[in-house]
Structure formats: C-alpha cells, structure tokens
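**Student:** here is a sequence together with a model predicted from it:
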Amino acid sequence: MPTPVTEEAPRILSLWQGSWAAALATGVLVWGLILWSVIFHRRSRTKVEVPPQTRYNMPIEALYTVVPLIIVSVLFYFTARDESKLLALDEKPAHTINVVGFQWSWGFNYVENVPGSDKADARTAKELDAIPERFRKDFPANAGGVYQVGTPGERNPQNGNPGPTLWLPKGEKVRFVLTSRDVIHSFWVVPFLMKQDVIPGHTNAFEVTPNKEGTFMGKCAELCGVDHSRMLFNVKVVSPERYKQHLEDLAKKNQTGYIPAGIEQTDREKNRETNQL
C-alpha cells in the first residue's frame, strides 16, 4: 500500500489491513480443514467398505451458518463506522475545491477569496449551477475564485508527470465537490487511499487534511471511454503560504472565476435529496 499522506488515510489503511487479516485467518482455517480431510479421511487401499455417513448434523449446520454471519456482521460494523467518519463533512471547511471531470482531463475550481478574482460569486455563479445548494451554502461569501483546467497532453513542468496539477495546503482541511460534464469518472489520489465517483447529475463530496508535502499521482479509476488511460493529474501539497501564492498567481494569469462544473442534478436526484431518500 502507498504511504498515507492525509490525516484520514490511516483509518482506511487500518480497515484494509484488518479485512485482509480476517480473510487470511478464514482462509487458513478453511484450507487447514480441507487438508485435514484429504489426509485423514482418504480412501484406504486395503478396505473397500463405505465409510460412515453423517447427515443432518444440526450443531455443524448451525456452526457454518452462524460463523459466516458473525464474520460479515463484524466486517460490516467496522466498514460502516469508518465510512461514516470518512464521508462526514464539516459545516465550514477551510478550503473548497470543485473537481470537474470531463473526457479526457480534469478541471479544478478553487472556491476561494483571492485578490483580483472579484468577477464572480461562487454562491450565485452560473458556472456552478450543477452544484446543489447544500454545498453552495457553505461556500465563502463573495468568493470570486480561480481555476485550473487540464488537457490530455499536458505535463507537470517539474517532474514530467502527465495531466494538470491540483494544489493543496498542508495541515488544512479541504473539501472536494465532485461533478462531471459527461460520463461517470472516479477521482482517485493514490496515497489518499480513497477514491470517489464523479457522476453526471449527482454530486459527491469528501474532505481530507493533507499532512505531508510533495507531489503525488492521481487518476481516473472508472473506465470512461477510449482515452480513459489519459485522465491523469498531479496533486501538489505545499505550505498554506505557498498555496495562497499559487492562487494569486492563477489570478494574475486571468484564470479567475469558474469553469462550468458539469451536468445539473436530475429531477430524480433533487427529489431524493429533498426527501432524504
């Protein structure tokens, strides 16, 4: 497994390791019983009679019914516990970034108050209409924002890695709001140990707190068409001061405002959210 680079990733690593340990223990037990049966209950070379037959053994039948239920219940408990923690959202995250997936690259809307980016307001910007109100209400007031948008042939000038670069501040919580312009993608930063689908007409979100500076690889983890393999990007974790400077640099390049977030929610999805289905 990659080395975790967020405060949330060790929880995922622990769940993954625990699941594998449980699977290995179950496998060893099953393999052991199979080998024991093969060795000690093989057919005798000298005896030809039919061995004793055992039928309708209620204790054994109860055992192989109850034990799998216990195993599944334990795995379900730990998975549900960790999932609820990992998908919990703060009321006011320190930073919000709208990740836009499209064939065949990525765009990043930094929903921030950046000097020189007063052309738009994230809460009312038409480009962000695809994002539901439950997320937009948490946007900073009068956040003009800046953006970065990639192309399939783009490369990071520092390390030559393909795709655009998403900048994040170390030690500060970041909310990712995921939207798609066309088909289903999946936003996966490998050392985050977590990915989430980017679905047209449906908005997903999660939060992380990066705790290690560096440049890390990200990719689309959902087969999305002929150039799926080119949907790569980089994640650069820097100090909060350097992050702020990067946003100001984008504003100086006139990359202010927001790129279109994607396809708006379907009526069915709006109904699901309204009625908490």
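**Tutor:** Okay, I see it. Numbering: from 1, shown residues only.

**Student:** rest of the way, CA atoms for contacts and neighbours
**Tutor:** Will do.

**Student:** give me the three-state assignment for Pro59.
**Tutor:** Following DSSP: H, G, I helix; E, B strand; the rest coil, Pro59 is assigned to helix.

**Student:** separation between it and Val67?
**Tutor:** Computed as C-alpha to C-alpha, to the nearest Å, the Pro59 to Val67 distance reads 12 Å.

**Student:** check it against this one:
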Amino acid sequence: MILAPLLAVGVAAALTGCSTLEMHGYLPGFVAGQPNTTNQTQRVSDLWTGSWITLLAVGVITWAVIIWFAIVYRRRRGQTGLPVQVRYNMPIEIFYTIVPLILVLGLFAFTARDQTAIETRYANPAVVVDAYGKQWAWDFDYKNDQVYEQGIQAQPGEGANFVESAIPTMYLVVNKKTEIRLRTRDVNHSFWVVDFLYKKDMIAGKTNYWDFTPTRIGTYEGKCAELCGEFHSRMLFNVKVVSQADYDAHMAELRARGNTGLLGTKYDKDDNAATSGSQDSGVDIPSENNGGIEG
C-alpha cells in the first residue's frame, strides 16, 4: 500500500528535473522552446512515455517483492528441512491474473484511441500530395497545383554521406491540413518521416492515407522503412515544411522546369495491377490503412 504513493512521488520528482528530450522519452523531433513537428507528435510521445512509466512501475514493484521475499524468507542458520508447503493461494492467484489483464487492456485501449485519432482523415485538406515509392526513390504529385517531382535514389557523396541536393524533397505548408496518399510502383515500401514519429506502409495495389498538420518550419529526414531490395538504404527523401510563400515559389519553380501535370500510375511496373491507369481522374483506389506509431 505504501509503495504506490512513494513511487508516484518519486516519478513526479524525477520528471520535474527532466530535459525536453527526457520528457518525451528520448524520441526525435522535439526542440525546447519550439513547436512540435506536427499536430500528432505530442499524442505519440504521451503514449510512449506513459507506457514506459507504467512498465517501470510494474518492474519496480515486482523487483521489490522479489527482493523482500528473498531477504525475509531466506533460510536461517541452523534451519533444516523444508518450509511449510502451500499448494495455492486463491487471492494471490486472482490478483496476478486480473492485474496483468487490466494492464494489457489499458495499454490496448490507449493505443487504439490514439491510433484512431491519428488515422482520421481530414474532410477538406489544404494540401494533397500523392507519394509514390519505387525501387529506390520517390515521386511526388502535388494534386492541388497539378505539378510533380520525380526523384532518383540517393547518390553517394564523400565518405558514407549522400549528395543532399540529389535526394527527393517533398514540400509542405506549415500549419496547413495535409493529406499524403501513399502508393507503390513496384514492391512494398514504407513511408517514414523520422521526426514526425509515424510511418505508413505502401502496399502494392492499395492506397494508404496519412493526414496531419505540420507545425514547425524545417527540413526533416525521411526514408523507406521496409526492406525493398538491393539499394533500400539509398531510398531516402526529405520533407521541407515552409511558409505559404516559399511553397508557392517552389510550385512555380516546378512549372518553370516543365513538371506540369501529374505522373500518376503510368510508371508503375505492373501494367496488369488494379491500380493501372492515370490518377488524373481523381478517382481514389480503395484503401487498407497500414500505419504504425513510431517509437
């Protein structure tokens, strides 16, 4: 009975001295004094740190009980024979059956709640981008502006680095509701923006959706998180969150390059897939969401 209040006081005292990094469970993307990277990252961080605090409490109590019994009920000098054998203790057995069940159901409930909120699509997103994964790069169709960007896989630079200017970059507008429609041109891939704390699969023949609002200007690293072939490690991209003016300037730059219209599915490898045909019609492919919270 005394352990729980003491543990709560100890955790509260420890958290008061934590840095921004520690308060968010050492997850990437959080910077002291700056907004979060998206409107969803705090939710992911709260679930992550809350789960770890719960598990830490369970661990502390379990180890305390183990140590207590090892000390209090140890064999004393001069004692012989076996201690009294107890076949079962019904209250204890009910306890260690019910408590783990409550913990599992509780963690499941919080996870389901947060994932449902994150997976909810916007009715009218301000920015819609079709992201196509391909071996081993990315294509981006900007649906609202009818322009595209066609990427190549990251090119080796000096040492183990890649040429930054050769990495495909997706532009998004800060504080604008965004929907990214995720598709693959060949094998399965996974779209992962590290600092956004979320990734979603790109499944052949399916369309997945990720709706969020980027809330901090900056450039964020992305990569494929699904082993997809020989040059999987070079399947990199960047996400650049910019002001509306900078976004419009980039759209104008793409038009000046001649990147008008949409790439759609015409570069998909499997011409017999259900997704074949132009995306310019605006008809969405039936989707199966495959998302995950990134810890």
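**Tutor:** Now that the structure is in, tell me what you want to look at. This one's a predicted model, so the numbers in the text were calculated from it and none came from an experiment.

**Student:** would you pull the TM-score for this pair?
**Tutor:** For this chain pair, the superposition-based TM-score is 0.79 by TM-score structural alignment, normalised by the length of structure 1; 237 aligned residues with a C-alpha RMSD of 2.3 Å.

**Student:** where exactly do the strands run in the stretch 51-200 of structure 2?
**Tutor:** Assigned strands in the stretch 51-200 of structure 2, in chain order: 127-134, 137-142, 147-150, 169-173, 178-184, 189-193, 198-202 (criterion: DSSP state E, counting those that start in this stretch).

**Student:** so stretch 80-97 of structure 2 aligns onto which residues of structure 1?
**Tutor:** Mapped onto structure 1 using TM-score structural alignment, stretch 80-97 of structure 2 spans residues 48-65.

**Student:** any idea how far the matching stretch is from the chain center?
**Tutor:** 46 Å (C-alpha atoms, centre = their mean, to the nearest Å).

**Student:** quote the end-to-end distance of it.
**Tutor:** Start-to-end span of stretch 48-65 of structure 1 (C-alpha to C-alpha) is 34 Å.

**Student:** what distance do you get for the most far-flung residue of structure 1 relative to its centre to Pro52 of structure 1?
**Tutor:** Note on structure 1: the largest C-alpha distance from the chain mean falls to Thr46, namely 61.3 Å (C-alpha atoms, centre = their mean). Look at Thr46 of structure 1 and Pro52 of structure 1: by C-alpha to C-alpha, they are 16 Å apart.

**Student:** all helices of the stretch 151-295 of structure 2, in order?
**Tutor:** 244-256 (DSSP state H, counting those that start in this stretch).

**Student:** by residue count, which helix of structure 1 is the longest?
**Tutor:** Assignment by DSSP state H gives helix 9-40 as the longest helix of structure 1.

**Student:** now that one: buried residues?
**Tutor:** By neighbour count on 16 or more other C-alpha atoms under 10 Å, the buried set for helix 9-40 of structure 1 is Ala9, Arg11, Ile12, Leu13, Leu15, Ser19.

**Student:** closest one to Gly150 of structure 1 out of those, please.
**Tutor:** Ala9 (26.5 Å; C-alpha to C-alpha).

**Student:** alignment lookup: that closest one to structure 2.
**Tutor:** By TM-score structural alignment, Ala9 of structure 1 lines up with Thr41.

**Student:** dump the residue contacts of its match.
**Tutor:** Phe196, Leu197 (C-alpha atoms under 8 Å, 6 or more residues apart in numbering).

**Student:** any idea how far it lies from Ala4 of structure 2?
**Tutor:** Relative to Ala4 of structure 2, and taking C-alpha to C-alpha, Thr41 of structure 2 is found at 29 Å.

**Student:** check Leu21 of structure 2 too.
**Tutor:** Distance, Leu21 of structure 2 to Ala4 of structure 2, using C-alpha to C-alpha: 26 Å.

**Student:** which of those two has more neighbours?
**Tutor:** Comparing Leu21 of structure 2 with Ala4 by other C-alpha atoms under 10 Å, the one with more neighbours is Leu21, at 14 against 11.

**Student:** show me what Leu232 of structure 1 aligns to in structure 2.
**Tutor:** Checking TM-score structural alignment: Leu232 of structure 1 goes with Leu236.

**Student:** before we move on, what about Val30 of structure 1?
**Tutor:** Under the alignment (TM-score structural alignment), Val30 of structure 1 pairs with Thr62 of structure 2.
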